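Student: Predicted model follows, preceded by the sequence.
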Amino acid sequence: MGLGIDIRHRIARRAAQEIEEGMVVNLGIGIPSLIPNYLPSSMYVMFHAENGIVGMGPSPEAGNEDENLCNAAGYPVTTVTGASYCDSATAFAMIRRGKVDMTVLGALEVSERGDLANWIVPGKRVPGMGGAMELAQKVNKVVVLMNHTSKTGEPKLVKECRLPLTSKQCVDIIITDRAVFEVQPNGLLLKEMMAPYTIDDILQSTEAAVVIAEDVKIIS
């Protein structure tokens, strides 16, 4: 089953904690686009989108949308003080030159080594991988937000990705509807769990090798 609205916001809220003052952060479509709603108003962060905005703010209130101002998925956004606009080529040049500190992406599969597959499902027509390949290769920190399992209950954190790869060994942090992992050389370090899931629940629904931290935090 897909993620409910509350769970999507729960994941976005947790992902916001990975962001530090002064960062330039790229947000993918879907759950990542909710993250600006969960940052303190006093925190100065410049959100970057491949369509040519640097300095996106929270979602606008109903009725205050600007049809010319949207994120990479086409949803309305606001801007913060100091925001700027550019063409898509310039936005990608910022990525390729390493000017973006962190990206938050969705995923279809992630391997225990941090390989990322997030752009195609066999048999389904998709528009392409967008900027995911450049982001995964060139951005300093890659955070992935995803369902822990597929619609049929199969693990999406796997030993080896079965879907075509976007990039190898690029993922640093994984946040699912069940847990938070840090990618390490010996597997995925389980750092936090989303209540009401238990360690056994997570191990049974994860194919990748998991290392359990000494002090696993519970996210209520």
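Tutor: On my side now, so go ahead.
Student: rest of the way, CA atoms for contacts and neighbours
Tutor: Noted.
Student: Show me where the protein has its strands.
Tutor: 24-27, 46-49, 53-56, 79-85, 102-106, 109-111, 116-117, 141-146, 157-158, 173-176, 179-184, 187-194, 210-219 (DSSP state E).
Student: Mind putting these into TSV with mean neighbour count and distance to Glu134?
Tutor: Output for the strands of the chain, formatted as TSV (neighbours: other C-alpha atoms under 10 Å; distance: least, C-alpha to C-alpha, whole Å):
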stretch	mean neighbour count	distance to Glu134
strand 24-27	24	11
strand 46-49	26	13
strand 53-56	24	17
strand 79-85	14	20
strand 102-106	26	11
strand 109-111	27	17
strand 116-117	26	12
strand 141-146	23	11
strand 157-158	24	22
strand 173-176	24	18
strand 179-184	22	20
strand 187-194	21	24
strand 210-219	14	28
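Student: this is the comparison structure:
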Amino acid sequence: MNLDKREIIAKRAAEELKPGSIINLGIGIPTLVTKFINPDDFFIHTENGLLGMKELESDEEFDPLIVNAGKMAVGEEIGASYFDSATSFSMIRGGHVDVAILGALQVDENGQIANWAIPGKNILGVGGAMDLLSGAKKVIVSITHTAKDGRIKLVKECDYPITSLRAVDAIVTDLGFFERVDHEWVLKEIMPNSSLEEITKNTEFHFKVDQDIN
């Protein structure tokens, strides 16, 4: 299977998920995770009020009333449940989401992310990311290592407004996979067609290299 950069990131993020988990997928690359998991093994939660979301099959007719938080048409699993936003966010804040996979504009050395506002541009609001960062048991960031203009996303310190004080647990990019261990970033895996030199060149924050890295 030939995968593009975004799909490679999503596939690697999917490998971090354990069957039986309740997961929430942010907008962008995280939504592609559904391509690489068996929907029968997970409960996908979306903050606009659905537990039991699935990706639409190619020949499946979509219902315009069933969308995810990014307003994309989605399907529903047998036994799916619907609820209002207050209930949905109570589930998030109450610690009932096992894993949240989010996008980000920046991730810094302390593990904090900025993903909702760029100074000088229109601000749409922080959305559900702040709640997911506070309430999800594990948070994985799935992003390209650099922006289209070459801007580095893994920075020493976020200079965009941060989303939450909580540190994220892992980062998946098209160049590598990082985990946060004892308050430090550790490079655990180098992606195919990447190298340690390329990762170092395009990463501002300090990180250690796992001794068992491939």
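Tutor: Done, it's in. Remember, it's a predicted structure, so these values are computed and weren't measured experimentally.
Student: about what we covered before: in a markdown table: the strands of structure 1, plus distance to Glu67 of structure 1.
Tutor: Listed next are the strands of structure 1 as a markdown table, based on distance: least, C-alpha to C-alpha, whole Å:
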| stretch | distance to Glu67 of structure 1 |
| --- | --- |
| strand 24-27 | 19 |
| strand 46-49 | 16 |
| strand 53-56 | 14 |
| strand 79-85 | 13 |
| strand 102-106 | 24 |
| strand 109-111 | 34 |
| strand 116-117 | 32 |
| strand 141-146 | 27 |
| strand 157-158 | 38 |
| strand 173-176 | 31 |
| strand 179-184 | 36 |
| strand 187-194 | 36 |
| strand 210-219 | 37 |
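Student: Nearest to Ala12 of structure 1, out of those strands?
Tutor: The closest of these to Ala12 of structure 1 is strand 141-146. By C-alpha to C-alpha, the value is 8.1 Å.
Student: Where in structure 2 does the closest one align, residue-wise?
Tutor: Mapped onto structure 2 using TM-score structural alignment, strand 141-146 of structure 1 spans residues 138-143.
Student: Now tell me what touches the matching stretch from outside.
Tutor: Stretch 138-143 of structure 2 is contacted by residues 6, 9-10, 13, 29-30, 98-104, 132-133, 168-174 when judged by C-alpha atoms under 8 Å, 6 or more residues apart in numbering.
Student: if I line the two up, what does Lys124 of structure 1 land on in structure 2?
Tutor: Using TM-score structural alignment, the partner of Lys124 of structure 1 in structure 2 is Lys121.
Student: Report the contact partners of its match.
Tutor: Contacts of Lys121 of structure 2 (C-alpha under 8 Å, 6+ apart): none.
Student: Number of residues surrounding the aligned partner of Thr206 of structure 1 in structure 2?
Tutor: Superposed on structure 2 with TM-score structural alignment, Thr206 of structure 1 falls opposite Thr203. A count of neighbours around Thr203 of structure 2, defined by other C-alpha atoms under 10 Å, yields 17.
Student: ok, now the one 3 residues further on?
Tutor: Using other C-alpha under 10 Å, His206 of structure 2 has 15 neighbouring residues.
Student: Name the nearest residue to it, ignoring sequence neighbours.
Tutor: Distances taken as C-alpha to C-alpha, 6 or more residues apart in numbering place Glu109 nearest to His206 of structure 2, at 6.7 Å, with adjacent residues excluded.
Student: I figured that neighbour hits Glu157, correct?
Tutor: Yes: if you go by C-alpha atoms under 8 Å, Glu109 of structure 2 and Glu157 touch, sitting 6.4 Å apart.
Student: what about the two, which has more around it?
Tutor: Under the neighbour definition other C-alpha under 10 Å, Glu109 of structure 2 and Glu157 were set side by side, and Glu109 has more, 20 against 17.
Student: so what's the aligned residue in structure 1 for the more buried one up against?
Tutor: Under the alignment (TM-score structural alignment), Glu109 of structure 2 pairs with Glu112 of structure 1. Going by C-alpha under 8 Å, 6+ apart, Glu112 of structure 1 touches 157-160, 183, 187-188, 208-209.
Student: of all these, which two lie farthest apart?
Tutor: Glu160 and Val183 (14.0 Å).
Student: Skip the chain neighbours and tell me the closest residue to Ala147 of structure 2.
Tutor: The spatial neighbour of Ala147 of structure 2 that comes closest, neighbours along the chain excluded (C-alpha to C-alpha, 6+ apart), is Lys153 at 6.9 Å.
Student: so what's Asp177 of structure 1 up against?
Tutor: Applying C-alpha under 8 Å, 6+ apart to Asp177 of structure 1 gives the contacts 3, 7-8, 11, 146-148, 194.
Student: again, but for Ile53 of structure 1
Tutor: Residues near Ile53 of structure 1 by C-alpha under 8 Å, 6+ apart: 47, 71, 83-86, 91.
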